[in-house]
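Chemist: sequence and predicted structure are below.
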Amino acid sequence: MTGPVRARLGALAALLVLLSAGLLTACGSTTAGGAAASSSAVSTGRHTITVFAAASLKQTFTLLGKQFEAAHSGTTVAFSFAGSSDLAAQIAQGAPADVFASADTKNMDKVTGPGLADGEANDFATNVLTIAVRPGNPSGIAALADLTKPGVKLVECAAQVPCGSAAQAAAKAAGNGAGVTLKPVSEESNVTDVLGKVISGEADAGLVYVTDVKGASGKVDSVPFPEASAAVNHYPIAVLRDSKDKDPARAFVAYVSSPEGRKVLADAGFGAP
């Protein structure tokens, strides 16, 4: 091989080395850029928190969730509404949730007692019972004792549900402590179902919260009764121990008790804690 040919081959080899190095550098830049993009996506702070809440909170918490999402870009609030006793049982069985809002302290204790909450629960509202009747009150219900009249179809919550426990306490307080015996034609697992049976005409009356009647927009009438003051329900809320997104969960709990949250609750008929 002559000298000039050998020199040209050497130059070609050097050029190939340079080209290969350039390709490797380009590939390395693409990989680094991809990793940076992925890191950027994570750092945007997108979260979804799941809130288990009592059925009586459906309207207010749905609104609060929308307001919270608007104020906290990238965070979505998903709700599961049911009777507080059912929700507490689901949490005890390991159902994934970030926040629990109960309609009474008894069912919250089932969560905080075994250490399933992240810290203590805080009360954020109160609620009292009223008698929901069909528009115009065709059965002439005027007092709690009238629910025992022959032919009156009464519906109430089951005893383990906060609205059912409150109904029992109110019944015991009736008649200056003598009590009345309520005989419902059915007992429901949450207050929403009680209200629904009165609205549909399946029942003449139902023991529900004042907030439920207010939220029904004229589909039922309300008959207040003094014994309801013997069964005021306190609503506590807590972040759950196994929450995967504790920071946004804590932020939501704080928002519920904020001036904005209290206004929504007050407008719906809830009392202060």
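Modeler: Received the coordinates, thanks.

Chemist: CA only for contacts and neighbour counts going forward, please
Modeler: OK.

Chemist: now do the strands in the protein.
Modeler: 47-54, 75-82, 99-101, 122-127, 129-133, 154-157, 186-188, 205-209, 221-223, 233-239 (DSSP state E).

Chemist: I figured residue 76 hits residue 45, correct?
Modeler: No: using Cα atoms under 8 Å, residue 76 is not in contact with residue 45, being 10.9 Å away.

Chemist: who's more crowded, these two?
Modeler: Just comparing residue 76 and residue 45: by other Cα atoms under 10 Å the higher neighbour count belongs to residue 76, 18 against 13.

Chemist: identify the residue nearest the more buried one in space, chain neighbours excluded?
Modeler: Take residue 76 and drop its neighbours on the chain: the residue closest to it by Cα to Cα, 6 or more residues apart in numbering is residue 48, 4.6 Å away.

Chemist: count of residues packed around that neighbour?
Modeler: Neighbour number of residue 48 under other Cα under 10 Å is 16.

Chemist: apart from its chain neighbours, what residue comes closest to the residue sitting nearest the centre point of the chain?
Modeler: Closest to where the C-alpha atoms of the chain average out (Cα atoms, centre = their mean) is residue 53, at 3.1 Å. Nearest residue to residue 53 in three dimensions, chain neighbours excluded: residue 101, at 4.6 Å (Cα to Cα, 6+ apart).

Chemist: and the gap between the one you found and residue 253?
Modeler: Distance, residue 101 to residue 253, by Cα to Cα, to the nearest Å: 9 Å.

Chemist: what's in contact with stretch 181-200?
Modeler: Residues from elsewhere that reach stretch 181-200 (Cα atoms under 8 Å, 6 or more residues apart in numbering): 55-56, 82-83, 132-134, 147-148, 153-158, 161, 163, 171, 203-209, 212-213, 219-220.

Chemist: in addition, the following structure is provided for comparison:
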Amino acid sequence: MSNRPMRAALAGALALALTLAGCGDGDDTAGAAGGSGVTGTVTVLAAASLTESFIQIGKDFEAAHPGTTVVFNFGGSSALATQINQGAPADVFASAAPRNMATVTEAGNADGEPSTFVRNQLVIAVARDNPKGITNLADLTRPGTKVALCAEQVPCGAAARTALDAAAVKLTPVTLEQDVKGALAKVRLGEVDAALVYRTDAKAAAGDVTGVEFPESARAINDYPIVLLKGAPNRVGGQAFVGYVRSEAGRAVLTEAGFQAS
């Protein structure tokens, strides 16, 4: 009989220990169901040209890690880099060019070294039936032809300038857009006859536009780097997302969208 109080005390202590063990940090507890330790909101700043692919990857990532939510902010890589350096809270940055990534790393806002995960190439986007018969960059200089380009500080704009220089073509665009989606929208709305956009963007809009390949685009292929950000609010989630993008599953989505393997 004298051992009963001791047994009761030990049982109580064990129950308390088990309860406390289940109250660890949110990442470990909420991620236990998926066995990954990943949970919570993962905030990703990504180049506009990654929109369709990353939205799909985000859904797949959430399915692979129950308890996670991926929130995206898509835009021009230069603008996103500026936001990061001004203190915008985010976990991951995926840029459409190393130059814009360097803006972030040189400011000390990257956690580790960026890695290239895909490459992309330009095409000439025209209306689906190509009413002006555009087949090369020189055709863009025909009188009355309206062309949209990205601004040169944006990766698609810098690539366009490289390609135009390689072809020795000089043209004056009617508009300079702050990201590739803006340039593509001008074609889709019929406001311009053509725009230089990424192959992936033309493919995503295949119902409305046709992507015309041109040889000089091989001189302006963009590498896409990705990195975990310093001070990431969800560092574990950010690391997992970067890993997923670079995984076989992530690469399959990107390849299907028309990106080139790195």
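Modeler: Nice, I can see it. Computed from a predicted model, the values in this text were never measured in an experiment.

Chemist: wait, what's in contact with the counterpart of the residue nearest to the centre of the first structure in the second structure?
Modeler: Using TM-score structural alignment as the criterion, the counterpart of residue 53 of the first structure in the second structure is residue 46. By Cα under 8 Å, 6+ apart, the contact set of residue 46 of the second structure is 72, 73, 74, 75, 77, 80, 93, 94, 95.

Chemist: any chance of a PyMOL selection covering the buried ones in these?
Modeler: Only the buried entries of those go into this PyMOL selection, using 16 or more other Cα atoms under 10 Å:
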select buried, resi 72+74+75+77+80+93+94+95
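
Chemist: for the contacts of residue 46 of the second structure, which ones persist in the first structure?
Modeler: Compared against the first structure with both residues aligned by TM-score structural alignment, their matches' Cα atoms under 8 Å, the contacts of residue 46 of the second structure retain 72, 73, 74, 75, 77, 80, 93, 94, 95.

Chemist: ok, and the closest non-adjacent residue to residue 228 of the second structure?
Modeler: Nearest to residue 228 of the second structure is residue 92, by Cα to Cα, 6+ apart, at 4.6 Å.

Chemist: so the one you found makes contact with residue 70?
Modeler: No: Residue 92 of the second structure is beyond contact range of residue 70, at 10.6 Å (criterion: Cα under 8 Å).

Chemist: the helices in the second structure, which residues?
Modeler: 4-21, 26-30, 51-64, 77-85, 98-106, 155-166, 180-188, 199-204, 235-245, 248-256 (DSSP state H).

Chemist: the second structure: matching residues for stretch 208-225 of the first structure?
Modeler: The alignment of stretch 208-225 of the first structure onto the second structure (TM-score structural alignment) covers residues 197-214.

Chemist: ok, stretch 62-73 of the first structure next?
Modeler: Counting by TM-score structural alignment, stretch 62-73 of the first structure corresponds to 55-66 in the second structure.

Chemist: rewinding a little: now for the residue nearest to residue 53 of the first structure: what does it line up with in the second structure?
Modeler: By TM-score structural alignment, residue 101 of the first structure lines up with residue 94.

Chemist: and if you look at residue 170 of the first structure?
Modeler: By TM-score structural alignment, residue 170 of the first structure lines up with residue 163 in the second structure.

Chemist: do you know how far its match is from residue 177 of the second structure?
Modeler: 17 Å.

Chemist: what of residue 154 of the second structure?
Modeler: Distance of residue 154 of the second structure to residue 177 of the second structure, computed by Cα to Cα: 9 Å.

Chemist: those two: which has the busier surroundings?
Modeler: residue 154 (25 against 21).

Chemist: who's in contact with the more buried one?
Modeler: 76, 77, 78, 178, 179 are the contacts of residue 154 of the second structure under Cα under 8 Å, 6+ apart.

Chemist: which one of those is nearest to residue 65 of the second structure?
Modeler: Closest approach between the contacts of residue 154 of the second structure and residue 65 of the second structure, by Cα to Cα: residue 77, at 27.3 Å.

Chemist: trace the closest one over to the first structure, please.
Modeler: Checking TM-score structural alignment: residue 77 of the second structure goes with residue 84.

Chemist: which residues does its match contact?
Modeler: Residues counted as contacts of residue 84 of the first structure (Cα under 8 Å, 6+ apart) are 53, 54, 55, 102, 103, 104, 107, 161, 162.

Chemist: dump those residues into a markdown table; add distance to residue 17 of the first structure as well.
Modeler: Converted to a markdown table, these look like this (distance: Cα to Cα, whole Å):
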| residue | distance to residue 17 of the first structure |
| --- | --- |
| 53 | 66 |
| 54 | 70 |
| 55 | 71 |
| 102 | 70 |
| 103 | 73 |
| 104 | 75 |
| 107 | 72 |
| 161 | 77 |
| 162 | 78 |
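
Chemist: what's the separation between residue 240 of the second structure and residue 26 of the second structure?
Modeler: Look at residue 240 of the second structure and residue 26 of the second structure: by Cα to Cα, they are 16 Å apart.

Chemist: between these two, who's got more neighbours?
Modeler: Taking other Cα under 10 Å, residue 240 of the second structure and residue 26 do not tie; residue 240 has more neighbours (20 against 14).
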